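Novice: whatever this is, show me its structure:
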Amino acid sequence: MPEKLSGVAAEAVDSSPASLAAPPPRLAQALSEAHQEARDALTLSDPVKAVHGVRKGFKRLRALLRLAGTAREREVADLARASRRALAAIARHLAQARDMAAREDALDDLVAKAGLSPAARRAASRAFAPATASAPDGGVGTHRAALDAEMAALAQALPRLGAALDDKALLAALATFYARARRAGREVDPRDDESLHELRKEVVAQRYQMELVISAWPALGELWVDQLQRLRDKLGKHHDLAVLRALAEAHPVRADGRPLWHAQLLAAIDARREKLAHSALLLHARLFAEKPRAFRRRLSAYMSPVSERK
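Specialist: From the prediction side, this is the model:
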């Protein structure tokens, strides 16, 4: 048996786990991926897809920045909150192109699920069409300088924000926002559009935050995120219909009264919204049945190194 190890073998022996590069914290990796997602969307040639991609990336970033906002270091927490507010302000400027697409999707949904006639759908679409066409860039080009500046500023802040929470602090933050989403659903008034909209915000945040722990138990984690996405979609459709109803109510009345499609549209909206609110709250009750302490204990078990042993 040789007394000396070959160079390759010696290097393998000397390479202890401590000498290997540690993986980035969960939050740091997620923030970096979300930031890149938004940057990639800015390069898309299709204006509608660009706006959709940027807004999606921003929502993911804002959900993660909520977590970073719980950091013990005051300066880091303030930086996270300021970054989240800046992203929200830019996202509002990009809403026009998305709102137009959402209105058309809502009308299609009413035809498919609430019995709105195709003729009424076409009449409503014509009535709500803007007087002038939107800018060709759909809003991205107009705000490109602000978007680039915010992306650059956030890129500089990412190292500090990503290192803000270790796994223990991350677990506590996830449990905190789970409790918020759970409480929002239990206190919501299904007849109040604003309270359902606030619930939707909490669910959106929870949906992106829970992606951080999918790797701890992929089969269950992916299912959980999929169901949160279903809940988000239901609440999103409800919100789009609420916006559509407000638009219909504000539509000018002609001298000879409201057109026939108007009453048909409102009836279809009300029927569809009631079903969506009912099914969304049933799904919420199932997803958030667990008490926050039990939720935290379960996630802790998933994230524990002991649970990963083979």
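
Novice: can we go C-alpha only for contacts and neighbour counts from here?
Specialist: OK.

Novice: the stretch 201-310 of the chain: helices as residue ranges?
Specialist: 218-249, 260-287, 292-303 (DSSP state H, counting those that start in this stretch).

Novice: how about those in JSON lines, adding distance to Gly162?
Specialist: Formatted as JSON lines, these follow (distance: least, C-alpha to C-alpha, whole Å):
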{"stretch": "helix 218-249", "distance to Gly162": "22"}
{"stretch": "helix 260-287", "distance to Gly162": "28"}
{"stretch": "helix 292-303", "distance to Gly162": "18"}
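
Novice: now mean neighbour count too, for the ones you listed, in JSON lines please.
Specialist: Formatted as JSON lines, the helices of the stretch 201-310 of the chain follow (neighbours: other C-alpha atoms under 10 Å):
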{"stretch": "helix 218-249", "mean neighbour count": "18"}
{"stretch": "helix 260-287", "mean neighbour count": "17"}
{"stretch": "helix 292-303", "mean neighbour count": "16"}
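
Novice: nearest to Leu171, of the ones you listed?
Specialist: helix 292-303 (6.9 Å; C-alpha to C-alpha).

Novice: got the contact list for that closest one?
Specialist: Helix 292-303 is contacted from outside by 171-172, 174-176, 178-179, 213, 216-217, 307-308, using C-alpha atoms under 8 Å, 6 or more residues apart in numbering.

Novice: and this one, please, so the two structures can be compared:
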Amino acid sequence: MGYKLRPQDPVAEVRKVARQRIDKAIEALSVPAAERAEGVHQARKRFKELRALLRLVRKPLGAEFKRENQRLRDLGRALAESRDATAMLESWDLLSARFPKLFAEAGFKQIRRRLQARARQGEGDATNLDARIAQAINELSNASACIDSWPLSAEGFELLAAGVERTYADGCAELAKVRLEPSDEQLHEWRKRVKDHWYQTRLLTPSWPTLMQLRSDSLKRLADLLGDDHDLAMMQQLMQAQPPLFGDQSLRERLDRVIVQRRGEMQREALALGNEIYLEAPRDLVARWQRYWETAEV
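Specialist: Predicted coordinates for the structure are as follows:
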């Protein structure tokens, strides 16, 4: 049950992949309580994959796009609370791997223990999580029941072309804004569009597996860089909001210096990679992908 659209019947493929992602999200949300944090994490990934699929067929979907996209967005937000503290701990460990000597100091180990306790508390205290999970499963079942009625009337690559062009063009536009103003907010907006393009590249990999997989791998690297950068930005915000969590002023200053250093490294790499990925004009990329699709072996 891969996240792929095969060229032989795109309308049927879109419906099939949508059902598969919904089924996997429901499966992830149905795990035992001890595995719930990871289950929520996996379900939210499926929501993002579904939203990228919806953006791929946004034009033929018409008004249905807004309804289904909003449904999935709201479900993701409702479940985000139980994940945030765990993500912060993971971000700490990635930063520790970059600066192992510094993070081996007693003061930094104490900070990690506090972040770990915070993550455990977040997993246990997420308000009404059982009820929110039950509501999410119900909404996903309703969404699945609507799939057969989606107005997907275009044929061949025309079903997908407008969605490919818009998503890629949005990524180009957000990258241009980042070049002018690399703020936390703007980098995060670019990351969201990068992830959409990555998901859509994955979906269309069967049209030309070698080239599309190479692009998918590059986009995954770019999305990871921007995601890790965003997590460190959130750590800086948390450090300002809750200073005692990060020790005394000296520890916080030293931590902030290495965060700034690491974010600079990742942003430079992300911009260099983004300049390569988003070099092509949107219409040229769509025309090239359409050739892949039309000459693919089915």
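
Novice: TM-score for this pair?
Specialist: Scored by TM-score structural alignment, normalised by the length of the second structure, the superposition of the two chains gives a TM-score of 0.85; 282 aligned residues with a C-alpha RMSD of 2.6 Å.

Novice: most neighbours among the contacts of helix 292-303 of the first structure, which one?
Specialist: Within the contacts of helix 292-303 of the first structure, Tyr178 tops the neighbour count with 25 neighbours, counted by other C-alpha atoms under 10 Å.

Novice: what does it align to in the second structure?
Specialist: The alignment partner of Tyr178 of the first structure in the second structure, by TM-score structural alignment, is Tyr168.

Novice: which helices and strands does the helix or strand harbouring that match pack with?
Specialist: For Tyr168 of the second structure, the host element (DSSP states H and E) is helix 158-180. Counting contacts by 3 or more C-alpha pairs under 8 Å, 6 or more residues apart in numbering; DSSP states H and E, helix 158-180 of the second structure is packed against helix 36-56, helix 58-61, helix 184-203, helix 282-295.

Novice: distance from it to the middle of the chain?
Specialist: Offset of helix 158-180 of the second structure from its chain centre (C-alpha atoms, centre = their mean, to the nearest Å): 16 Å.

Novice: same deal with stretch 86-104 of the first structure?
Specialist: With C-alpha atoms, centre = their mean, you get 14 Å for stretch 86-104 of the first structure.

Novice: buried residues of it, list them for me.
Specialist: The neighbour-count check on stretch 86-104 of the first structure (16 or more other C-alpha atoms under 10 Å) flags 87, 90-91, 94, 97-98, 100, 102-104 as buried.

Novice: got a list of what Ala41 of the first structure touches?
Specialist: 49-51, 53-54.

Novice: alignment lookup: it to the second structure.
Specialist: Per TM-score structural alignment, Ala41 of the first structure is aligned with Ala28.

Novice: got it, and Arg160 of the first structure?
Specialist: Counting by TM-score structural alignment, the partner of Arg160 of the first structure is Ser149.

Novice: residues near its match, how many?
Specialist: By other C-alpha under 10 Å, 10 other residues sit near Ser149 of the second structure.

Novice: quick check: closest non-adjacent residue to Val76 of the first structure.
Specialist: Leu161 (6.4 Å; C-alpha to C-alpha, 6 or more residues apart in numbering).

Novice: the corresponding residue of the first structure for Tyr292 of the second structure and Met210 of the first structure, how far apart?
Specialist: In the first structure, Tyr292 of the second structure lines up with Tyr302, judged by TM-score structural alignment. Taking C-alpha to C-alpha, to the nearest Å as the measure, Tyr302 of the first structure falls 12 Å from Met210 of the first structure.

Novice: same check, this time on Val204 of the first structure
Specialist: With C-alpha to C-alpha as the criterion, Val204 of the first structure and Met210 of the first structure are 10 Å apart.

Novice: who has more neighbours, these two?
Specialist: Val204 (22 against 18).

Novice: give the aligned range of stretch 79-95 of the first structure in the second structure.
Specialist: Under TM-score structural alignment, the match for stretch 79-95 of the first structure is residues 64-80.

Novice: actually, stretch 218-236 of the first structure.
Specialist: Using TM-score structural alignment, stretch 218-236 of the first structure pairs with 209-227 in the second structure.
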